[in-house]
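Q: next input, structure requested:
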Amino acid sequence: MNRRHLLATAASGVAALAAPAVQAQDVWPRGRPIRVICPWPPGAANDALARLTAQRLQEKLGATAVVENRTGGAGLIGTNAVLQAAPDGFTLLASAFNTAVMPLVLRGATFDPQRDLEVMARTAAAPLVMVMSGQRPQRTLAEVIEAAKARPRDWNFALSSLGSAGHLATIEFLRRSGVQIDMVTYRGTQPALTDLMGGNAQLLIDPSFALLPATGDGRVRALGIATAARSGLAPSVPTMAEAGLPGFEFQSWYGVWAPKGTSADINERVNALMQETMREPGIVDRLKSQILEPVTESIEQTRSFIAAEINRATELLRSVNYQPE
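A: Okay, the predicted model is just below:
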């Protein structure tokens, strides 16, 4: 079963698990749909989680909820659509790590995620993994670092998107390893992975659910997973610490936001709904089968988490004198 099918199953399986829908309250009247805007293409984890959110809103609130994929600008186009929407609970943003750090890496992102958006919930997290082209002879991270230092023009790093968790992890890897090679930005994980398989790119760091399934036929080789301990779903892949970079831990994560000024009541109701969803055994099992960890946090806990993520990213980008693109 391929990755896209498994992710679709995680979303479609909600209907069988859900309790009967409750009558919609006045804030979400029937006849007007709730728009869940996903700033990324269909088929990836972010899209599957957006559809899971929309389906659960529809089931539990009795309102119509639809997903709109508003892609482009490294997530900025869809995010801007939510920033400009009325704060009435009818437009939500289902996005990822990128939302929190976008203003740090994109010149056109002039918003402040902590000031200009209302965080509703963090829904899931995914550890990152570093992979390399199977066309290269190196087998370990230490061998890759040695080879890239010796012949830097023969190597490059693929980036699935500016501002992604993989982008920040790549910057940290280059800083800590002392390797100086080019980064090439793609429009998503799949084209980056395709070039890696073809040998046009050599290295990539991105969520493990997207990359580990590609390691089965030898065209992609896993070098390390950015977690404190090895994953039970990929026990043969060493942690980045075991591979030679102690403390190298990165994850992507996914959440739901609303326009600034959305009422606390609406925010809390969506948060409670998503916490309930992410505790359901069927949802937990499906997400974990894709190396996605369900998250159940209060709004305050999510705010604190995002603030810490922004601080970490700010310090990292400042340390390498990164200039927004």
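Q: from here on, just use CA atoms for contacts and neighbour counts.
A: Fine.
Q: hmm, who's touching the longest helix seen in the chain?
A: When every helix of the chain is counted residue by residue (DSSP state H), the longest turns out to be helix 299-319. Under the contact criterion CA atoms under 8 Å, 6 or more residues apart in numbering, helix 299-319 has outside partners 100-101, 104, 114, 119-122, 168, 171-172, 268, 271.
Q: this one as well, want them side by side:
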Amino acid sequence: MRFDRRGLMLGTLAATAVSPGPSPAQGVPPDRPVTLVVPFPPGGSVDGVARILAQELGEQTGGTFVVENRAGGAGGAVGSASVVRARPDGATLLFNASIHVVVPMINRNVTFDVVNDFSHISLVADGPLIVSTHPSVPARTLGEFFALAKKEPEKYAFATTGLGSAGHLCVEQLKMRAGVAREVVAYRGGGPALADLAAGNIHLLADPMLSSLPLVKAGRIKALAVTTRERTPLAPEIPTVAESGMEPLEMVSWYGLWGPKDMEPALVRELARRVGVVTASAKFRERLEQLGFVPRSTTPEGLRAFVEKEIAQYKPIVEAAKIRVE
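A: I've put the predicted structure just below:
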């Protein structure tokens, strides 16, 4: 399956106004501190983007935005569920990635509904994945890697930063196309998975550029491909999936902001407006683009529509790969 992310974005993204607009809603900083819950350990891409957003929101508003890692497992569902239970006063928000919409598809124990149990605020960013291996693996391209894996499948371990993440769906599609039947090891976040990849304990991982590229540049992991149609200016030496000997594949990891259900609409709109101010700033764009991400913003209604389309997009992949939490 080929992802046309640009077409999808054109249908769902609406830029949030950055003009001053109405007076801030009650309960928005600097009136009170805000906690951005990241449902994964520190060190991964979700955590990294969240911390940049929190800093920029704090500087823009003069308020306090704090990132709190609630890494209880279940693909981020434990941390996400804690936001569902939070008071809908704007003091506790969820910052999560595309895995947020996939987890309920693969885990029957997840009781929340990603469309109806959250207040949708705004998209924040998206960016490509880097498919990497350990430097000791004698493969220069994805095609060469899968040729080795087909010969000795027990020798090469495939991994994901979390069941249902964009990186997981990417690896599953590559496996299916290459005809390699190999279980994917699931980690609880990008930090632990990248540490094991750098140590040579796993041999294939698809992970966002923010967390992978520094290790690539340091020579600790080896990049085989980037999941965009064209090479990224940030790392032009990394070939696309098609250039690396596989059928073309485009996939991004995206990031958004949600609150508990039943937040006051004026509060949700004000938070979305402030995210729009940040994502439109040259400083934020520069910081994210240095890490391989593109700032995005939506209206609350735009994020809800985007989530619904992503669910429809991911479901066939999950079913074909038979991804389930046992």
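Q: TM-score for these two?
A: Scored against TM-score structural alignment, normalised by the length of the first structure, the superposed chains reach a TM-score of 0.86; 306 aligned residues with a CA RMSD of 2.5 Å.
Q: what comes up buried for the longest helix of the first structure?
A: By 16 or more other CA atoms under 10 Å, the buried positions in helix 299-319 of the first structure come out as 299, 302-303, 306, 310, 313, 316-317.
Q: turn the residues you listed into JSON lines, including distance to Ala96 of the first structure.
A: Converted to JSON lines, the buried residues of helix 299-319 of the first structure look like this (distance: CA to CA, whole Å):
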{"residue": "Ile299", "distance to Ala96 of the first structure": "16"}
{"residue": "Thr302", "distance to Ala96 of the first structure": "13"}
{"residue": "Arg303", "distance to Ala96 of the first structure": "14"}
{"residue": "Ile306", "distance to Ala96 of the first structure": "11"}
{"residue": "Ile310", "distance to Ala96 of the first structure": "13"}
{"residue": "Ala313", "distance to Ala96 of the first structure": "14"}
{"residue": "Leu316", "distance to Ala96 of the first structure": "19"}
{"residue": "Leu317", "distance to Ala96 of the first structure": "19"}
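Q: let me know the closest of those residues to Leu17 of the first structure.
A: The shortest separation between Leu17 of the first structure and any of the buried residues of helix 299-319 of the first structure is 24.6 Å, and it belongs to Ile299 (by CA to CA).
Q: distance-wise, check that closest one relative to Ala65 of the first structure.
A: Spatial separation of Ile299 of the first structure from Ala65 of the first structure under the definition CA to CA, to the nearest Å is 22 Å.
Q: and if you look at Val220 of the first structure?
A: 38 Å.
Q: neighbour count winner among the two?
A: Counting neighbours by other CA atoms under 10 Å for Val220 of the first structure and for Ala65 shows that Val220 has the greater number, 27 against 23.
Q: in the stretch 1-150 of the second structure, which spans are strands?
A: For the stretch 1-150 of the second structure, the strands defined by DSSP state E, counting those that start in this stretch cover 34-38, 65-69, 92-97, 118-133.
Q: what angle do the last one and strand 92-97 make?
A: Between strand 118-133 of the second structure and strand 92-97, the angle formed by their directions is 30 degrees, by axes from the mean of the first three to the mean of the last three CA atoms, to 10 degrees.
Q: and strand 118-133 of the second structure against the first structure, how far off on average?
A: Averaged over the aligned pairs, strand 118-133 of the second structure sits 0.9 Å from the first structure after superposition, using mean CA distance after the TM-score superposition for the first structure.
Q: now the angle from that strand to helix 300-321?
A: Angle, strand 118-133 of the second structure to helix 300-321, by the same axes, to 10 degrees: 50 degrees.
Q: out of the contacts of helix 299-319 of the first structure, which are buried?
A: When neighbours are counted using 16+ other CA under 10 Å, the contacts of helix 299-319 of the first structure contain these buried positions: 100-101, 104, 119-122, 168, 171-172, 268, 271.
Q: need those residues in CSV (columns: distance to Trp28 of the first structure).
A: As requested, those are exported to CSV (distance: CA to CA, whole Å):
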residue, distance to Trp28 of the first structure
Ala100, 27
Val101, 31
Leu104, 35
Val119, 19
Met120, 16
Ala121, 19
Arg122, 22
Leu168, 38
Ile171, 43
Glu172, 44
Glu268, 14
Asn271, 16
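Q: out of those residues, the closest to Gln25 of the first structure would be?
A: Gln25 of the first structure lies nearest to Glu268 out of these, by CA to CA, at 14.2 Å.
Q: quick check, that closest one in contact with Glu118.
A: No: at 10.7 Å, Glu268 of the first structure and Glu118 do not qualify as touching, with contact defined as CA atoms under 8 Å.
Q: so which of the buried ones among the contacts of helix 299-319 of the first structure is the closest to Ala243 of the first structure?
A: Checking those against Ala243 of the first structure with CA to CA, the nearest one is Glu172 at 15.1 Å.
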